[in-house]
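Asker: next comes the sequence, and after it the predicted model I'd like to discuss.
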Amino acid sequence: MKNILIIEDDKAIADIEKDFLEIEGFRTVIAADGMEGLRLALTESFDLIVLDLMLPGINGYEICRTIREKTTIPILIVSAKDEVTDKVRGLGLGADDYIAKPFSPTELVARVKANLAQYERLSQQDAPGRHEIQAGPVRINRLTQRVYVNDHEVDFKKREFELLLFLVSHPDMVFSKEELYERIWGMDALGDLKTVAVHINRLREKIERDPQHPLHIQTVWGAGYRFRL
């Protein structure tokens, strides 16, 4: 049975998260303030953390940063702060996923399951290869920064590699051009959002069988891009 830590100061929301997760067979523990949540996260054994951002004692950003320095377990942020900069900051500090309040409890459960499955998949891949990720036809060695498509090595420039690695590491998650630009090029970088579209097209040319009809790096119209396995 998987253990989930819920760090949430709103009792009604915490109880909803707890009830829906336990119906699905998860064991849950609730921490109602930041200090207690951080203490539990660092001293107890959990498989995933559901984390609010606005907390008494210590905020979720600091909790996320501190946890990520100690462990690689999935962190799923659930927060009323739903601006792009909030999402980018959370993901930049090491969170694996982000859901804005109000949210659907069934979506929360689905995201928890998806992140646990992704973590287990990466852990299994890391056991023999340590630094490799396999996603569809793409195999990435994070240590050597080499990319193989259908077992043939393909050259990637630095930003291309970083963008591909980020998308592959978050399968099925949709990221806007703004989120990708700020995550890969940096919030203070000077440039144009067209840079994202240009790099997406370059990735498609290198990994897709038919770049005009991509199977893996997909456009979600009006929302952004996602990587499908």
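Answerer: Cool, the structure landed. Residues are numbered from 1 along each chain as shown.

Asker: okay, CA-based contacts and neighbour counts for the rest of this
Answerer: Fine.

Asker: and the helices in the chain, which stretches?
Answerer: Under the criterion DSSP state H, the chain contains helices at 11-23, 34-43, 60-70, 84-92, 105-129, 158-169, 177-184, 194-207.

Asker: list the buried residues for the third one?
Answerer: Right, the one you point to is helix 60-70. When burial is assessed from 16 or more other CA atoms under 10 Å, helix 60-70 yields the following buried residues: 60-61, 63-64, 66-68.

Asker: what lies in contact with stretch 106-115?
Answerer: Here stretch 106-115 makes contact (CA atoms under 8 Å, 6 or more residues apart in numbering) with 17, 20-21, 24, 48, 74, 76, 96-97, 99.

Asker: okay, one more to line up with it:
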Amino acid sequence: MEQTHTTHQGAATPGAQRRVLVVEDDATIVEAISARLRAEGFLVQTATDGPAAVEAAEAWQPDLMVLDVMLPGFDGLEVCRRVQAQRPVPVLMLTARDDETDMLVGLGVGADDYMTKPFSMRELAARVHVLLRRVERAALAATPRSGILRLGELEIDHAQRRVRVRSEDVHLTPTEFDLLVCLAGTPRAVLSREQLLAEVWDWADASGTRTVDSHIKALRRKIGAERIRTVHGVGYALETPAS
């Protein structure tokens, strides 16, 4: 059930074309996404069911996955769990339902972003570029920024990109970590959704405010709801212990 459209193998190297694994069981959607991403300069491989997706991810080591939730074999959430257990991979999840529960579950198992069908190929390509830029930027930033930020029982280790709450490790996706670091940069200060979109997602417009809200909800579930304050109509702030 798997189709391979490139001979490139192995891990990414500087200057190499980046690899995107597209996992979708609808042939029309697969071809449309693949054609657009190839036009953008990516190497593309496709899989049409859960088991083939996990196998392709392990063998081909993609730089990013575009992953549909509803798949034969087992669903995209299980694919995401298994792939992320092997190695961290940015995941853009596709869902046919505008259901926030599905979105939160997807973010909880390691997805970095999601899109609800129907969507434009132009927007999908833009999201892929943004996710890859963020991963590259995070890798560059990790080396010089080596300190550990402590905010009460919350610890953020920039160098290792690790978070602890009450000395217990908390697994965050790359996007959740970047979002937390952004909020922690100015503790107690309210950051608007538009600011967060620009800083964390590199989006220049406000079309993704629901993305921010969903990621905030997922982050709250992991570090504690009381640690992120909502200012209705404005944005969010990271709470810190009273001094």
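Answerer: It's in. If you're wondering where the values come from, they're calculated on a predicted model, not measured in any experiment.

Asker: hmm, back to that, mind putting the buried residues of helix 60-70 of structure 1 into TSV with distance to Thr195 of structure 1?
Answerer: Output for the buried residues of helix 60-70 of structure 1, formatted as TSV (distance: CA to CA, whole Å):
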residue	distance to Thr195 of structure 1
Gly60	31
Tyr61	28
Ile63	33
Cys64	29
Thr66	32
Ile67	33
Arg68	29
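
Asker: hmm, back to that, show me which of the contacts of stretch 106-115 of structure 1 are buried.
Answerer: By neighbour count, with 16+ other CA under 10 Å, the contacts of stretch 106-115 of structure 1 hold 17, 21, 48, 74, 76, 96-97, 99 as buried.

Asker: any idea how far Arg38 of structure 2 is from Leu131 of structure 2?
Answerer: Noted for Arg38 of structure 2: a distance of 17 Å to Leu131 of structure 2, by CA to CA, to the nearest Å.

Asker: and for Asp75 of structure 2?
Answerer: With CA to CA as the criterion, Asp75 of structure 2 and Leu131 of structure 2 are 22 Å apart.

Asker: compare the two (neighbour count), which wins?
Answerer: Taking neighbours as other CA atoms under 10 Å, Asp75 of structure 2 and Leu131 compare with Leu131 leading, 22 against 16.

Asker: need the counterpart of the more buried one in structure 1.
Answerer: Under the alignment (TM-score structural alignment), Leu131 of structure 2 pairs with Asn115 in structure 1.

Asker: before we move on, what about Ser34 of structure 2?
Answerer: Checking TM-score structural alignment: Ser34 of structure 2 goes with Lys18.

Asker: likewise for Arg193 of structure 2?
Answerer: Checking TM-score structural alignment: Arg193 of structure 2 goes with nothing.

Asker: would you confirm that Arg193 of structure 2 contacts Val231?
Answerer: No: using CA atoms under 8 Å, Arg193 of structure 2 makes no contact with Val231, being 10.4 Å away.

Asker: now do the residue nearest to the spatial centre of structure 1 against Gly57 of structure 1, distance only.
Answerer: By CA atoms, centre = their mean, structure 1 has its centre lying nearest to Asp96, at 2.7 Å. Here Asp96 of structure 1 is placed at a distance of 23 Å from Gly57 of structure 1 (CA to CA).

Asker: that older thread, looking at the helices of structure 1, which is closest to Leu53 of structure 1?
Answerer: helix 60-70 (3.9 Å; CA to CA).

Asker: show me what the closest one is packed against.
Answerer: Judged by 3 or more CA pairs under 8 Å, 6 or more residues apart in numbering; DSSP states H and E, the packing partners of helix 60-70 of structure 1 are helix 34-43, helix 84-92.

Asker: how close does the shortest one sit to structure 2?
Answerer: Its matched residues in structure 2 lie on average 1.0 Å from helix 84-92 of structure 1 after superposition (mean CA distance after the TM-score superposition for structure 1).
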